[in-house]
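Peer 1: Sequence first, then the predicted structure, then my questions.
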Amino acid sequence: MLKLAGYLNIGIAIAHLIGLFWLEKVFRIFGIEEKMKELSQIHFSFPYVATLLVAMVFFVFGLYGLSASSTFKKLPFLKFGIFLIAGIYLLRGISELVYSILNNFFPTMGIFATLIGILYFLGGLKKWKVKKK
């Protein structure tokens, strides 16, 4: 589960980097075009920098998933990191699910985020389960 979550996050990071070449179209697809236009009025590079930072976060999330699955070297605060990532994904996913129900649209990203959060959470529970004596 953690390995799959790790690879999914690295894939998301790569998708963000590829999206840099068609940034305006990607922003339009995800409904953030207006907010990014506002950012670009401050400085033209802000949407690009923001996308790079988001890609880096997804990449680090991926490394933590791979590290917890013993595919990658052990990272610091591994247990805390896995459950923090799970919490971030679950909070984001569930909040979008609720928002979409209230506003009558299909929550594609909310479902995807919730599923990745579940992968991290259940993978973490499986890895660090407490054994009863």
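Peer 2: Yes, it's here.

Peer 1: From here on, just use CA atoms for contacts and neighbour counts.
Peer 2: Will do.

Peer 1: OK, contacts around the residue nearest the centre of the chain?
Peer 2: Among the residues of the chain, the one closest to the centroid is residue 58, at 5.3 Å (CA atoms, centre = their mean). Neighbour list for residue 58: 9-10, 12-13 [criterion: CA atoms under 8 Å, 6 or more residues apart in numbering].

Peer 1: Please compare the first structure with the one that follows:
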Amino acid sequence: MGNPLLISGAVLSAGAALLHLGCIVFGASWYRFFGAGEQMAQLAAAGSWRPTFITSSIVLVLAIWSLYAFSGAGLIPRLPFVRLALCVIAGIYLLRGVVGFAFASFAPGGNGPAFWWWSSTICLTIGVVHFVGTWQAWSQLSRVAA
């Protein structure tokens, strides 16, 4: 059936990718709602390419992370370096979660403290899901795909 935590991690990363894609499609109001900062919202409203480029990059990374978690769960074919990739993915989510709490005190990038608290909690949660799922599947991840 697959590792439930890695499946959950894949779905969470895919969901985050879709929400970021929504910011590109729906523009400034979504950037504001999700706390991307007033500068990003204004750039999007002005038709600048920068918010689309930055957000598209995030969408691509999150989609790849989702695929790696699905691969680690055994739901899609084994991707190269799946073990290493899942460790790095979990580490980045965990680091972003922890560091983001420190940012809440001075709110860089035009984002308010609420953005940093919420996004850090979400990233920390997704990181724990990936970490524990990877730990649970570790022995299966070391096997060479047939």
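Peer 2: Cool, the structure landed. What you are looking at is a predicted structure, and each value in this text was computed from that prediction instead of being measured.

Peer 1: Superposed, what's their TM-score?
Peer 2: Once superposed, chain against chain, the TM-score is 0.83 (TM-score structural alignment, normalised by the length of the first structure); 127 aligned residues with a CA RMSD of 2.3 Å.

Peer 1: hang on, the earlier thing: over in the second structure, see which of the contacts of residue 58 of the first structure survive.
Peer 2: Retained contacts for the contacts of residue 58 of the first structure in the second structure, judged by both residues aligned by TM-score structural alignment, their matches' CA atoms under 8 Å, are 9-10, 12-13.

Peer 1: What does the residue nearest to the centre of the first structure correspond to in the second structure?
Peer 2: Aligning on TM-score structural alignment places residue 58 of the first structure opposite residue 62 in the second structure.

Peer 1: Figure out the helix or strand that the aligned residue in the first structure for residue 88 of the second structure lives in.
Peer 2: Residue pairing (TM-score structural alignment): residue 88 of the second structure is matched to residue 84 of the first structure. Assigned by DSSP states H and E, residue 84 of the first structure belongs to helix 78-103.

Peer 1: The second structure: matching residues for the next helix or strand after that helix?
Peer 2: Using DSSP H and E, the helix or strand that follows helix 78-103 of the first structure towards the C-terminus is helix 108-127. Across the second structure, the stretch matching helix 108-127 of the first structure (TM-score structural alignment) is residues 118-137.

Peer 1: show me the residues around the equivalent of residue 79 of the second structure over in the first structure that make contact.
Peer 2: Counting by TM-score structural alignment, residue 79 of the second structure lines up with residue 75 in the first structure. Listed by CA under 8 Å, 6+ apart, the contact partners of residue 75 of the first structure are 64, 67.
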